[in-house]
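Trainee: this one's structure only:
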């Protein structure tokens, strides 16, 4: 297999295995969560650039669930047409489009009072969050459900639930941040499972459900890959079809167990999840080198490769990678003069 082989999971058919992962743009101008022309150009240019799957940045289920007031949101039907416009344009260039649905929890920087499983601030620069009541946790599950419903209505091809990087679902399943004594403290994956089950009830039967996880925490006492396997099994039982395997988010990088800074440092964790759960995975993290990205697929370490910063620098990363790897790819006719011909 190679980076440019097609991939299919349920009804999701991708022309290649290159993923643009969610990356916050902090570019909503009216603070209403609705995408604008920046988002249109940002995402559509990557579709023109050949990416197989584009995943919209974290899109929040309520206004105070955003990292900042300039993030996307899907708490209102009013946002649906703006998302539809971008999705339809990306489809015109052969890309499939996903969206990451999430809530920042204690990391909601602009919320007057952030909410979290327990009243533990992220650090001394962040506000101390208010602990959600048991009833509020159940209401939060419904907010996730309604955002997923709107995403399906907008026409997204796949939904990703954000369970990574120290945001709300991660805060619930991490022993570092969940000190509750109710049902959501006695069973740390209960909130995440209920979100997955709610999302599953809203998506078509042939639409896969993705979850992004942090498979290791880089803080003293943080969990590692073995614990990530255990909670991922619970989410898989609840309905997750594919895991997007990242790390970190519960503290400053390097505060306890410093991660490697080398290319592909998170790939072993993606491989661990893939092999333990027999489930497809997306690898991510310093995978900008096409040869490395291709080897990850060829060695069956992961099924898809997400290229983040590389695509921020170059919307046409996928086209350039195909040239370097001597793989056939459809180059927009307007740009053909800029690329060398590849013999069939």
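Mentor: Yep, that arrived. Note that this is a predicted model, so its numbers are computed, not measured.
Trainee: Please make it C-alpha for all contacts and neighbour counts, starting now.
Mentor: Fine.
Trainee: which residues in the stretch 201-344 of the chain form strands?
Mentor: 209-214, 242-246, 281-284, 304-306 (DSSP state E, counting those that start in this stretch).
Trainee: Point out the one among the ones you listed that comes closest to residue 42.
Mentor: strand 304-306 (16.3 Å; Cα to Cα).
Trainee: which residues touch the closest one?
Mentor: Among residues not part of strand 304-306, those counted as contacts by Cα atoms under 8 Å, 6 or more residues apart in numbering are 3, 17-21, 281-285, 287, 293, 296-297.
Trainee: Put this next to the previous one:
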């Protein structure tokens, strides 16, 4: 049996394979509200054959967005806009739905990537960002306001309220975004966190706020539903956050019942030097898994079915999450199943889609309903 197409259980959530569609920012929302683009995007990838789809970074307050086009879940309007999109996915797919809850911190108020991605000045409808310290992401940008006790509570409560809204929407799992230089990662990294209070300085202090947010979300999301977290295992900058600190963070998360760790890297500093190559982040996922036993997801330039199979079969990670590979091939898991001898769900309207060569090898129902 293919390891990639073997089942895995996360609390009460039974997944038929080890593939997740990774959360991918679409920068296409309107004041945080999902729209027809999200119908297209989510419904397309919900039929990919993956076991779980993770909704893109969904921001817990308006100033927590990366760009004006980022998805949100901070009020009744944003919740209502997402409801029919998720309902449509449910009607046509058996895929589990997770949602990534996020706050951009000092990396907010930015133009969309295809508009240059630079910080939007306040005079051009940008907004004042916040962060652990008054340290800009890069030279020339407006510094964020350092969060005080009131601000820390406001954002923690916003994560909690967003988790409650996600549960009302029927979401199966939550992933907290603690990676890519966004707010929770900013607290972890000594590059962005220069505080001298209980939230800065030592590793224990820098971990404190992300762990408080995790505890608060875990406390309101139903116990039977999993809560995972996405981390950057290294800043790729000397003196920054690194894999050993990440392992200590993972140990603390394990004590609190984290259900998976989605292992990425980078994002907190433009000084990063990332050696891009297929599976370049895999050693971090493997190190966390071996040190802690926590379920891990591998991400980063995983495009070939044989590579994904080896990752799971060799025990380097428990699952894989694909982003660009899924956009390029929205039936990636179908094709992986054909190559590896696995089975995936497909709606009956598509059962006749298999090429004759695949039917001869695997039979008429290999892509069909389990």
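Mentor: Thanks, I have it. Quick caveat, the model's predicted, so the values are computed rather than measured.
Trainee: Narrow the contacts of strand 304-306 of the first structure to just the buried residues.
Mentor: Those of the contacts of strand 304-306 of the first structure that meet the buried threshold are 3, 17-21, 281-285, 287, 293, 296-297, by 16 or more other Cα atoms under 10 Å.
Trainee: quick one: which of the residues you listed is nearest residue 85 of the first structure?
Mentor: residue 20 (18.6 Å).
Trainee: Please name the nearest non-neighbouring residue to that closest one.
Mentor: In space, and not counting its chain neighbours, residue 20 of the first structure is closest to residue 54: 4.7 Å by Cα to Cα, 6 or more residues apart in numbering.
Trainee: Pretty sure the one you found sits against residue 100.
Mentor: No: between residue 54 of the first structure and residue 100 there is no contact under Cα atoms under 8 Å: 10.4 Å.
Trainee: so what sits against both of those two?
Mentor: Taking Cα under 8 Å, 6+ apart as the contact rule, residue 54 of the first structure and residue 100 both touch residue 22.
Trainee: Tell me if I'm right that residue 240 of the second structure and residue 190 touch.
Mentor: Yes: contact criterion Cα under 8 Å: residue 240 of the second structure and residue 190 qualify, at 5.7 Å.
Trainee: wouldn't residue 263 of the second structure be in contact with residue 243 here?
Mentor: No: if you go by Cα under 8 Å, residue 263 of the second structure and residue 243 don't touch, sitting 10.3 Å apart.
Trainee: Please say which position in the second structure residue 148 of the first structure maps to.
Mentor: Counting by TM-score structural alignment, residue 148 of the first structure corresponds to residue 163 in the second structure.
Trainee: Give me the neighbour count for that match.
Mentor: Residues lying near residue 163 of the second structure (other Cα atoms under 10 Å) number 31.
Trainee: and the helix or strand hosting it, what does it pack onto?
Mentor: Applying DSSP states H and E as the criterion places residue 163 of the second structure in helix 149-168. Counting contacts by 3 or more Cα pairs under 8 Å, 6 or more residues apart in numbering; DSSP states H and E, helix 149-168 of the second structure packs against strand 96-102, helix 203-220.
Trainee: With mean neighbour count and distance to residue 134 of the second structure as added columns, please give the ones you listed in TSV.
Mentor: Formatted as TSV, these follow (neighbours: other Cα atoms under 10 Å; distance: least, Cα to Cα, whole Å):
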stretch	mean neighbour count	distance to residue 134 of the second structure
strand 96-102	25	20
helix 203-220	19	16
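Trainee: Which one, of those, ends up nearest to residue 152 of the second structure?
Mentor: Taking Cα to Cα, helix 203-220 is the member of these nearest to residue 152 of the second structure, at 8.2 Å.
Trainee: Overlap in contacts, residue 240 and residue 190 of the second structure.
Mentor: In contact with both residue 240 of the second structure and residue 190: no residue, using Cα under 8 Å, 6+ apart.
Trainee: And the helices in the second structure?
Mentor: Counting by DSSP state H, the second structure has helices at residues 36-46, 76-92, 149-168, 183-188, 203-220, 243-255, 282-292, 305-313, 324-328, 332-340, 356-362.
Trainee: highest average neighbour count across those helices?
Mentor: Among the helices of the second structure, helix 183-188 has the highest mean neighbour count (mean count of other Cα atoms under 10 Å), at a mean of 29.
Trainee: residues touching residue 322 of the first structure, list them.
Mentor: Residue 322 of the first structure touches 4, 328-329, counting by Cα under 8 Å, 6+ apart.
Trainee: Residue 271 of the first structure too?
Mentor: Contact analysis of residue 271 of the first structure by Cα under 8 Å, 6+ apart lists 281, 301-302.
Trainee: Ok, residue 82 of the first structure next?
Mentor: Contacts for residue 82 of the first structure (Cα under 8 Å, 6+ apart) come out as 34-36.
Trainee: Shared with the second structure, which of those?
Mentor: Using both residues aligned by TM-score structural alignment, their matches' Cα atoms under 8 Å as the contact test, the members of these still in contact in the second structure are 34-36.
Trainee: Out of those residues, which comes closest to residue 179 of the first structure?
Mentor: Looking at those and their distance to residue 179 of the first structure, the nearest is residue 34, at 34.6 Å (Cα to Cα).
Trainee: Check the gap between the closest one and residue 65 of the first structure for me.
Mentor: Going from residue 34 of the first structure to residue 65 of the first structure by Cα to Cα, to the nearest Å gives 15 Å.
Trainee: Show me what residue 248 of the first structure aligns to in the second structure.
Mentor: Superposed on the second structure with TM-score structural alignment, residue 248 of the first structure falls opposite residue 266.
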